[in-house]
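A.B. asks: this is the structure alone, sequence omitted:
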């Protein structure tokens, strides 16, 4: 005898809205500035970290906590509400291993979607201004999560002003300001160009490859005095945004450099920039 059970529609996961569990913290790190804040409590507790290593409208974002352990698809819809429009972009997530705190990482995030002055021109990302920063109240993430998450981050003008001050101080302390850069006699030099190019090619985003999508990403890397890539900052990008994460992940994971050399003959911090073009054919 075969029993047929009635079908029930799948129940969508309830959206999660989390209030702050503490104030913003500013961290003057080695090679980068970070804003961090905790939200929620118990099993829903999460932390938001916003990193920046250079001037401009781009940020790197890391979100940690159990709510980010259940991702779906390859794109995340992210919006700084209530006024800024959402944008869709790729993300990197942790491999689910026992004892590992889930996290999501996104490179080249901006507070508002890129605009296109005319249909033939590339998208443009610009600063949104202090009044729009002050109007921000939430950060919402959906589509890429089984349960959408909204963080009540509050107005962002004050935290971002603190970030900008940190970036100015950081650039000066590492002698990466205009006066310091003038003292570099030899900039950072890549050591493993062929190996790195192969690394990027082997990790061409699969969906974009199948769709025939192309993209160009301009990156600025900070190279420390030992030749290590400490930060990857998106300097400019056209879309799809998936290429932002692919490029930065590749540089941070596989690129090797000889450090910059100063007028005293000693290795020192330096910038290295390039454009990475992804072509599907």
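C.D. replies: Alright, I've got the coordinates. Because the structure is predicted, anything quoted here is derived from the model rather than measured.
A.B. asks: when you work out contacts or count neighbours from here on, use the C-alpha atoms and nothing else.
C.D. replies: Fine.
A.B. asks: can you give me the helices in the stretch 51-200 of the chain?
C.D. replies: Taking DSSP state H, counting those that start in this stretch to define them, one finds helices in the stretch 51-200 of the chain at 130-135, 157-173, 178-181, 193-202.
A.B. asks: other SSEs contacting the first one?
C.D. replies: Using 3 or more Cα pairs under 8 Å, 6 or more residues apart in numbering; DSSP states H and E as the contact criterion, the neighbours of helix 130-135 among helices and strands are helix 157-173.
A.B. asks: in the helix it packs on, what's buried?
C.D. replies: 157, 159, 160, 162, 163, 164, 166, 167, 168, 169, 170, 171 (16 or more other Cα atoms under 10 Å).
A.B. asks: between the residues you listed, which is closest to residue 197?
C.D. replies: residue 171 (28.9 Å; Cα to Cα).
A.B. asks: thinking the closest one is in contact with residue 181, fair?
C.D. replies: No. Judged on Cα atoms under 8 Å, residue 171 makes no contact with residue 181 at a distance of 10.0 Å.
A.B. asks: so how far is residue 242 from residue 105?
C.D. replies: 12 Å (Cα to Cα, to the nearest Å).
A.B. asks: find the residues that touch each one of these two.
C.D. replies: residue 91 (Cα atoms under 8 Å, 6 or more residues apart in numbering).
A.B. asks: ok, structure two:
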């Protein structure tokens, strides 16, 4: 079995080696923006989205974010012809190329059909460095499976600025005061290495027998003493057993140096991360 360890705010597959992406025979067409950026105040997240191109070639770019969390989930909504696989969940590698800087990186993707719709969703977890590069880019190429598109995102930084009120609303829905969190000059910091909080030996037997896997996004409430006083699953893995195991282990093993305000007084904080359970 393989577990993909914890990092602050987003999961990475650091132990996995990305394959070289094949070069396409011809350059993909550049898709212009078809709509302005829009913000979705979702029940469990904040989302910035924009559509590119028209007709069967149309692609929708979605960034899913959470307050006080680094990185984001990138979702690309495509037609089945442009998607990376058949009418079932598929997994693989995607290459994201950025201009004008010329940066590129390979990341794992998960893709699934949208119910009975002919569209597909491709999910990629971005760390903060990757997200910052995408926000600063004026062209983004996304290549994975059958998908190979170039988008001109436009005003991405302004879209992320517009997400801030949504983040505050989401915090309030969790009964968390955004101003108290902002008062922390120094945020709560994990004590030790978060990647060691869950090990291969922790994979639940019941989930192994059923071959259950998936990614759980969770929120830890951290007291002024640095102890975890609560764990909430924000986006489940699809397995109750895996989700319950994540929170149980976080309550037992996660430890933090307390957040402090400008006067040096310890204050409560929160920590959001993701954990991916994965089987070969």
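C.D. replies: Alright, I've got the coordinates. Since the model is a prediction, treat every value here as computed from it, not as a measurement.
A.B. asks: how alike are these chains, TM-score-wise?
C.D. replies: The TM-score (TM-score structural alignment, normalised by the length of structure 2) is 0.55; 200 aligned residues with a Cα RMSD of 4.5 Å.
A.B. asks: quick one on the thing from earlier: when residue 105 and residue 242 of structure 1 are compared, which one has more neighbours?
C.D. replies: More crowded of residue 105 of structure 1 and residue 242, by other Cα atoms under 10 Å: residue 242, with 23 against 16.
A.B. asks: so what does the more buried one match up with in structure 2?
C.D. replies: Aligned by TM-score structural alignment, residue 242 of structure 1 pairs with nothing in structure 2.
A.B. asks: what sits against residue 242 of structure 1?
C.D. replies: Applying Cα under 8 Å, 6+ apart to residue 242 of structure 1 gives the contacts 89, 90, 91, 205.
A.B. asks: show me which of those is closest to residue 134 of structure 1.
C.D. replies: Using Cα to Cα, those come closest to residue 134 of structure 1 at residue 89, 23.9 Å.
A.B. asks: need the counterpart of the closest one in structure 2.
C.D. replies: So, by TM-score structural alignment, residue 89 of structure 1 is matched to residue 107.
A.B. asks: before we move on, what about residue 53 of structure 1?
C.D. replies: Aligned partner of residue 53 of structure 1 by TM-score structural alignment: residue 66.
A.B. asks: continuing past the host helix or strand of residue 219 of structure 1, what's the next helix or strand?
C.D. replies: Assigned by DSSP states H and E, residue 219 of structure 1 belongs to strand 215-223. Next along the chain after strand 215-223 of structure 1, taking DSSP H and E as the criterion, comes strand 229-237.
A.B. asks: returning to what we had before: show me what the strand holding residue 219 of structure 1 is packed up against.
C.D. replies: For strand 215-223 of structure 1, the packing partners by 3+ Cα pairs under 8 Å, 6+ apart are strand 229-237, helix 242-254, strand 270-278.
A.B. asks: tally of neighbours for residue 18 of structure 1?
C.D. replies: 19.
A.B. asks: ok, it - contacts?
C.D. replies: 39, 40, 149, 150, 151, 152 are the contacts of residue 18 of structure 1 under Cα under 8 Å, 6+ apart.
A.B. asks: which of the residues you listed tops the neighbour count?
C.D. replies: Neighbour max across the contacts of residue 18 of structure 1 (other Cα under 10 Å) = residue 151, 23 neighbours.
A.B. asks: that one reaches residue 15, doesn't it?
C.D. replies: No. Between residue 151 of structure 1 and residue 15 there is no contact under Cα under 8 Å: 11.0 Å.
A.B. asks: any idea which residue sits dead centre in structure 2?
C.D. replies: Centroid check for structure 2 by Cα atoms, centre = their mean gives residue 73 as the closest residue, at 3.0 Å.
A.B. asks: for residue 126 of structure 2, see how far away it is.
C.D. replies: Residue 73 of structure 2 is 6 Å from residue 126 of structure 2, by Cα to Cα.
A.B. asks: next, the distance between the ends of stretch 208-215 of structure 1.
C.D. replies: 9 Å.
A.B. asks: whoops, I mixed them up, stretch 48-63 of structure 2
C.D. replies: So stretch 48-63 of structure 2: terminal residues 5 Å apart, Cα to Cα.
A.B. asks: check which residues of it are buried.
C.D. replies: For stretch 48-63 of structure 2, by 16+ other Cα under 10 Å, it's 48, 49, 50, 51, 52, 53, 58, 59, 60, 61, 62, 63.
A.B. asks: with secondary structure and distance to residue 206 of structure 2 as extra columns, can I get those residues in a markdown table?
C.D. replies: Output for these, formatted as a markdown table (DSSP: H, G, I helix; E, B strand; the rest coil; distance: Cα to Cα, whole Å):
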| residue | secondary structure | distance to residue 206 of structure 2 |
| --- | --- | --- |
| 48 | strand | 37 |
| 49 | strand | 38 |
| 50 | strand | 41 |
| 51 | strand | 41 |
| 52 | strand | 43 |
| 53 | coil | 45 |
| 58 | coil | 42 |
| 59 | strand | 39 |
| 60 | strand | 37 |
| 61 | strand | 36 |
| 62 | strand | 34 |
| 63 | strand | 33 |
